[in-house]
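> What follows is a predicted protein model with its sequence.
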Amino acid sequence: MNQQFAGASALVTGGGSGIGRASALALAAEGALVTVAGRTAETLKETVRLIEASGGSARYVVADITDEAQVEKAVDAAVADIGRLDIALNNAGYDGEYQLTRNYSTDMLDRMIALNVRGVFLSMKHELRHMTAQGAGAIVNMSSGAGLIGVPGFSGYAATKAAEIGMTKSTAVEVAPHGIRVNAVCPGLVDTPMIAALDADQRTSLDAAHPLGRIARAEEIADAVVWLSSDKASFVTGIALPVDGGYTVP
């Protein structure tokens, strides 16, 4: 079977669950040696087990992306075997909970900024040290449809996801001369255990908010990550790609 990432190295932050795990599995299925990073060893180990059970290659590293030294450790681990970093998915983040702006928790906002803004910035900073030296690479930042439109009750989250898009676009222009592409994916709602726990009426309402009539599967977001990381997207950089069933269209 032809694997488009055979011999490539990939790093996935927030790789222990959800979109991060689905993306790590998808990248590994295409032949990449995947390093998954996050704060919880048990979930990272399970991602590695699933990849290896499918015939892929993976490792994990425990790292908090708000700590620059730990980010550097995770990036260096991804580079260790083959001396390069070809693909990076900066997926780790925090979405918080519904709160009106007038009541918004400052602590929750600070945590969002630390993970969604500082964490993505630090990840790109250290990924680009290697990618610039090698003159190639693809970075995908996991933003959100909330970074593209107004979402009442999630003003802090929307602000940080819009910041991710701004970092993506600015960095894409900066590193294009070095053969590096930087893009963002902006999912709508994705089917997660939290969503699965909702009652039937709540789930129906969420599905109906998407013109395609349902929310996404994590694997569908992973497909976008794979495409943006691949040579099939070789002339694509600096975009914020909605993968949201039309949620941000109206």
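Cool, the structure landed.
> only C-alpha atoms for contact and neighbour calcs from this point on.
Fine.
> now stretch 194-202: how far from the chain's centre is it?
Its chain's C-alpha centre and that of stretch 194-202 lie 24 Å apart, by CA atoms, centre = their mean, to the nearest Å.
> now stretch 143-159
That offset, for stretch 143-159, works out to 16 Å (CA atoms, centre = their mean).
> what residues are up against the most centrally placed residue in the chain?
Centroid-nearest residue in the chain, with CA atoms, centre = their mean: N91, separated by 2.6 Å. Each residue near N91 by CA atoms under 8 Å, 6 or more residues apart in numbering is listed here: V12, T13, G14, G15, I19, G20, N141, M142.
> One more to weigh against that first structure:
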Amino acid sequence: MNLDYQLDGRVVIVTGGGSGMGRDASLALARAGARVVIGNRNAAAGLAVVEEIIAAGGQAAFRATDVANAADCEALVALAMQRFGRVDGAFNNAGLQRAFNDVHETPVEDFSEVIDINLKGVLYMMKYEIAAMLQSGGGAIVNNASIFGLKAMPHTAYYVAAKHGIVGATRAAALDYATRGIRINAVCPGPIKTPSFDRVTGGDEHMYDDGVPMRRIGRPEEVSAALLWLLSEQSSYVTGTSISVDGGMSAE
């Protein structure tokens, strides 16, 4: 079933748009008619997605972006404004996870890197996106949290803390802008087939099946489907919520 999300001409920023969920989201947004502005640390990967969008007849732009750096976040939003004149939507997706360790064995640098990218990166992006959206007449933001923004997982306290922080920041910011034309929500994916998932599992797609009520991992396009709805006017009365795309994990 093809839904018309009425994103034609809208300008949407995607961080971490060079691979995994961000890549799929960027391509899905372009197919829905959006003009996509991609930020990614790996420039070659980000540019490849832009080229794919343009080859298919879409519009896209890229800037190498480390979301842990506030100046990079500001510059990415500035690129959207300079190239397309407005910002209507955003998928703040960039994130990472390091090794599984108990707290007392977790390197201090892992705490800093994961909090800086996963949590502070979302806050930085929202700061500049919201300022641009207020100029543009409103918009919608979707932050990529995780199922572990809603529940815990052993040996990853630093990651769980960052993802819970994203959910909390989403809710609080949604209240701040509820009367100013900006909706802010989060998606909370469970295990999704991405390159980062493959690095953790060694490519075993069934490693975590027993922990998912639906007994399978998800696909990036299943996250993109929720994203498109949240960025569209079809979800016009939805703000401050976190949608689980997790095969039922959050229900347990």
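Yep, it's here. These figures come from a predicted structure and were not determined experimentally.
> ok so, going back, can you redo the contacts of N91 of the first structure as JSON lines with secondary structure?
Below are these laid out as JSON lines (DSSP: H, G, I helix; E, B strand; the rest coil):
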{"residue": "V12", "secondary structure": "strand"}
{"residue": "T13", "secondary structure": "strand"}
{"residue": "G14", "secondary structure": "coil"}
{"residue": "G15", "secondary structure": "coil"}
{"residue": "I19", "secondary structure": "helix"}
{"residue": "G20", "secondary structure": "helix"}
{"residue": "N141", "secondary structure": "strand"}
{"residue": "M142", "secondary structure": "strand"}
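> max-length helix in the second structure?
Longest helix in the second structure by number of residues, with DSSP state H as the criterion: helix 157-177.
> Quick one: average offset of the following helix or strand past that helix versus the first structure, please.
Using DSSP states H and E, the helix or strand that follows helix 157-177 of the second structure in sequence is strand 182-189. Average distance, strand 182-189 of the second structure versus aligned residues of the first structure after superposition (mean CA distance after the TM-score superposition for the first structure): 0.3 Å.
> From what I see, A114 of the first structure and T66 are in contact.
Yes - here A114 of the first structure reaches T66: they are 5.9 Å apart, a contact under CA atoms under 8 Å.
> all helices for the first structure, in order.
Ranges of helices in the first structure, per DSSP H, are 18-29, 41-53, 68-79, 106-112, 120-134, 155-175, 193-196, 200-208, 218-229.
> So which of those helices is nearest L241 of the first structure?
helix 218-229 (8.4 Å; CA to CA).
> equivalent range in the second structure for that closest one?
Helix 218-229 of the first structure corresponds to residues 220-231 in the second structure, going by TM-score structural alignment.
> The counterpart of G18 of the first structure in the second structure - how many residues pack around it?
Using TM-score structural alignment, the partner of G18 of the first structure in the second structure is G20. Residues near G20 of the second structure, counting by other CA atoms under 10 Å, number 19.
> Which residue is the nearest non-sequential neighbour of G20 of the second structure?
T194 (4.7 Å; CA to CA, 6 or more residues apart in numbering).
> how about that neighbour, what's its match in the first structure?
Matched by TM-score structural alignment, T194 of the second structure corresponds to T192 in the first structure.
> correct me, but G181 of the second structure touches G138?
Yes - assessed by CA under 8 Å, G181 of the second structure is found in contact with G138 at 4.5 Å.
> Could you check which of those two is surrounded by more residues?
G138 (19 against 13).
> hmm, back to that, any chance of the contacts of N91 of the first structure in JSON lines with distance to K73 of the first structure and neighbour count as columns?
Output for the contacts of N91 of the first structure, formatted as JSON lines (distance: CA to CA, whole Å; neighbours: other CA atoms under 10 Å):
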{"residue": "V12", "distance to K73 of the first structure": "13", "neighbour count": "28"}
{"residue": "T13", "distance to K73 of the first structure": "12", "neighbour count": "33"}
{"residue": "G14", "distance to K73 of the first structure": "15", "neighbour count": "26"}
{"residue": "G15", "distance to K73 of the first structure": "16", "neighbour count": "33"}
{"residue": "I19", "distance to K73 of the first structure": "22", "neighbour count": "26"}
{"residue": "G20", "distance to K73 of the first structure": "19", "neighbour count": "28"}
{"residue": "N141", "distance to K73 of the first structure": "19", "neighbour count": "28"}
{"residue": "M142", "distance to K73 of the first structure": "21", "neighbour count": "28"}
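> Before I go, just wanted to say thanks for your time.
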